[in-house]
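Trainee: Need a 3D model of the following:
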Amino acid sequence: LSGLVSLSLRTFAYQPAQDPAWFGGWTILYWAWWISWSPFVGMFIARISRGRTVREFIVGVLLIPTAFNLLWMTAFGNGAIWIDTHVAQGALAQSAGNVDALLFRFFEYLPLAKAVSWLAIVLIALFFVTSADSGAYVVDAIASRGDPRSPVWQRLFWAAVLGVTAVVLLLAGGLKALQAMTLVAAMPVAAIMAVLCIGLWRGMKADVTHARQDLSPATSFWTGQHWRKRLEQIVHQPTASDVKRFLQKTVLPAMRDVAAEMQRQGMQAQVHDHSEQEAGAEPGAETGTVRLVIPTPELRDFVYGVRPVKRKLPGFMLSEVADEKETTRRHVVEPITFFADGREGYDIQYLRHEELIADILRNYERYLSVSADQRTVLLNRAPGHTEGT
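Mentor: Predicted coordinates:
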């Protein structure tokens, strides 16, 4: 553990390695070996891990095998070194070139040598059988495009092909040929793995977003009334004209009612309508927006604004109505709120007049609560205003 980081980053960039062949073979061979195995191992583990959480997957696939491998290497590796040094007097080291025989030579110095040797043969056989079975299963799944009803003979065929391929490679050049084939096969898979990493990241982000997605803010005020009208709005993909009509007939009247009531109670409040103006009509005005502004001395003004936002629809949601324009079919326009403090807005297209007033007052109440909190004073101060001015 103390040398894990230094050994992992040792590249011998400015000094020759003591054993360049070992160093190159260790990094390149094992790097390519596991990359070439990744399609088989990955699909097989994904198939048997269906329904598991990410935490369970990491523990079962990475941590437990790593801990077992660490225990095995520590017990048998250090045991072999100790026996070779104190008992065998270098006899095991002389067999280091023949890895297959070295394991059984080591067992000869342990109790129940024959039983342990037969157990090792059984475990090795199980390893090869399960590896070949998972490989045949994955190749068959790829060939049949994941069809679970693929015939048994097809899987047996792929198992036989894998076995014949391994035999040919071993006869052609033994382990060297198999290692060379592994290196060649790993190169294109490495490029695919880079793309798969991006896909995994996007999939994880989509999963987190899906799991944390709350109900629409419009649902907080809905009592179930006018449900037919609500359903019609949900299934209808709004256009820019729909949002503009919503701003004029629903949002602006609600803002004006709130502003009028505040003015009646001696407070300042203004409603700014830029929904009908063209770009550049007023400096600083955002085209298509409406906003309610309540100025507060020494603090940021309270702003409750709504702007039309165009959002591209996913391919599976594209409308198939032939007489609609392409831009309308591929995009939807939604009325999204915005605030002076930069908070993320939300869609309010389903809110009615009274519900919009409730949403405005809810955000204004939040504004007053946050402004009274001393911990947020740096964010609440008006731009350019400092303490004591």
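
Trainee: going forward, measure contacts between C-alpha atoms and count neighbours the same way
Mentor: Will do.

Trainee: on contacts alone, who are the packing partners of the helix or strand hosting Leu170?
Mentor: Using DSSP states H and E, Leu170 sits within helix 152-212. Counting contacts by 3 or more C-alpha pairs under 8 Å, 6 or more residues apart in numbering; DSSP states H and E, helix 152-212 packs against helix 30-48, helix 113-143.

Trainee: now the other sequence, so there's something to compare against:
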Amino acid sequence: MTSSDSGSLVIDSLAAGGRSDTPWWQRSFWVVTEGAVAAVLLIAGGLTALQTAAIVSALPFAIIILISMFGMWRALRIEGHRNQSLDQNNKLPPHLLKPSAWRERIDYMTDKPTRDKVLNYIKEVVMPSMMEVSSKFAETGWTTEVNYDAANNRAVLELQRGDDVEFWYEVRLSEHEAPDYYTESSADTLPQEHYHRAEVYLRRGGQTYDLYGYKSESVINDIIDQFEKYLHFLNVSPDSLPWRMQAHDDAITLEQGSVLDK
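Mentor: Prediction:
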């Protein structure tokens, strides 16, 4: 009885989208339904039929669990090599580390730029920096491409050599809620509910740091730093790794696309 009661409670919660405060009639429905199914199986074939039905219904979930186990093993192995090869630290940009740049450092920490300011920064600073890097790599025989995706507000640099080395560096506009101290209005300004960042994304996801405020030389150095880490990652990864780098899908749904399109 305890197992049946617990099972009915779980089914009821799943059917309600995870809610636990479901109405009494809904809980009663699942209790009666589960009891009726068990009674029919017992009458039709006894305990053997009930056990067979339980095994058959659990088989699809067992297959899903096996697939999930493989995915978990694959993800942990990739993450292990990534942690071994990449020592990522989100430092201030080099041009802000000069002793004489303390005023710029304060601006960097307190500025919460608007959407238009970040978009202009991506177009006027990031894109030309990517073009310079692309031009230099093209001189050395690399296949390069720089694009600006206006629909998703992002600038993308691709470096490729053969089938194995394919580097992707992207700077994307992202929107965030402004902290409480920033939304407090003053006598001559209105509160700003959101601020925007120029975040860096690589092939394996976002890097959780903001480029806004970097000068062109610092953007170029950041691209080269990430490329160097990527090459090191490939060097320490054995040939037996269970994946190959796949081409990035331009049609991928951006996490914040629905927000930025508004």
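
Trainee: how about a markdown table for the helices and strands packed on helix 152-212 of the first structure, with mean neighbour count added?
Mentor: Converted to a markdown table, these look like this (neighbours: other C-alpha atoms under 10 Å):
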| stretch | mean neighbour count |
| --- | --- |
| helix 30-48 | 16 |
| helix 113-143 | 15 |
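
Trainee: Same list, the ones you listed, but as JSON lines with distance to Val251 of the first structure please.
Mentor: Below are these laid out as JSON lines (distance: least, C-alpha to C-alpha, whole Å):
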{"stretch": "helix 30-48", "distance to Val251 of the first structure": "50"}
{"stretch": "helix 113-143", "distance to Val251 of the first structure": "54"}
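
Trainee: For Ala382 of the first structure, which of those helices is the nearest?
Mentor: Nearest to Ala382 of the first structure, of all those, is helix 30-48, at 54.1 Å by C-alpha to C-alpha.

Trainee: Looking for the alignment partner of Met193 of the first structure in the second structure.
Mentor: Under the alignment by TM-score structural alignment, Met193 of the first structure pairs with no residue in the second structure.

Trainee: just the helices in the second structure please.
Mentor: 2-15, 24-85, 102-110, 115-121, 127-139, 180-183, 216-236, 257-260 (DSSP state H).

Trainee: now for the second structure, which residue lies nearest the mean position of the chain?
Mentor: Geometric centre of the second structure, nearest residue: Gly205, 5.0 Å, by C-alpha atoms, centre = their mean.

Trainee: Show me what that one aligns to in the first structure.
Mentor: Here Gly205 of the second structure is matched to Gly342 in the first structure, going by TM-score structural alignment.

Trainee: For Thr223 of the first structure, see how far away that match is.
Mentor: Separation of Gly342 of the first structure from Thr223 of the first structure (C-alpha to C-alpha, to the nearest Å): 30 Å.

Trainee: ditto for Arg55 of the first structure
Mentor: Counting by C-alpha to C-alpha, the gap from Arg55 of the first structure to Thr223 of the first structure is 39 Å.

Trainee: Buried residues in the lengthiest strand in the second structure, which are they?
Mentor: For the second structure, the strand with the greatest residue count under DSSP state E is strand 165-177. Burial within strand 165-177 of the second structure, assessed by neighbour count using 16 or more other C-alpha atoms under 10 Å, is assigned to 166-175.

Trainee: now, among the residues you listed, which is nearest to Thr110 of the second structure?
Mentor: Among those, and counting by C-alpha to C-alpha, the member closest to Thr110 of the second structure is Glu175, at 16.1 Å.

Trainee: any idea what the closest one aligns with in the first structure?
Mentor: Under the pairing rule here (TM-score structural alignment), the equivalent of Glu175 of the second structure within the first structure is Lys310.

Trainee: Equivalent analysis for Ala58 of the second structure, please.
Mentor: Aligned by TM-score structural alignment, Ala58 of the second structure pairs with nothing in the first structure.

Trainee: how far away is the aligned residue in the first structure for Met130 of the second structure from Gln374 of the first structure?
Mentor: Mapped onto the first structure by TM-score structural alignment, Met130 of the second structure lines up with Met255. Going from Met255 of the first structure to Gln374 of the first structure by C-alpha to C-alpha gives 29 Å.

Trainee: Which one's more surrounded, these two?
Mentor: Met255 (24 against 9; other C-alpha atoms under 10 Å).

Trainee: contacting residues for the closest residue to the more buried one other than its chain neighbours?
Mentor: Leaving aside its sequence neighbours, Met255 of the first structure sits nearest to Leu292 (C-alpha to C-alpha, 6 or more residues apart in numbering; 6.1 Å). By C-alpha atoms under 8 Å, 6 or more residues apart in numbering, the residues touching Leu292 of the first structure are 255, 259, 269-272, 302-305.

Trainee: quick one: Glu199 of the second structure from Ile224 of the second structure, how far?
Mentor: 16 Å.

Trainee: Which one's more surrounded, those two?
Mentor: Just comparing Glu199 of the second structure and Ile224: by other C-alpha under 10 Å the higher neighbour count belongs to Glu199, 19 against 14.

Trainee: mind listing what that one touches?
Mentor: Glu199 of the second structure makes contacts with 171-174, 206-212, as judged by C-alpha under 8 Å, 6+ apart.
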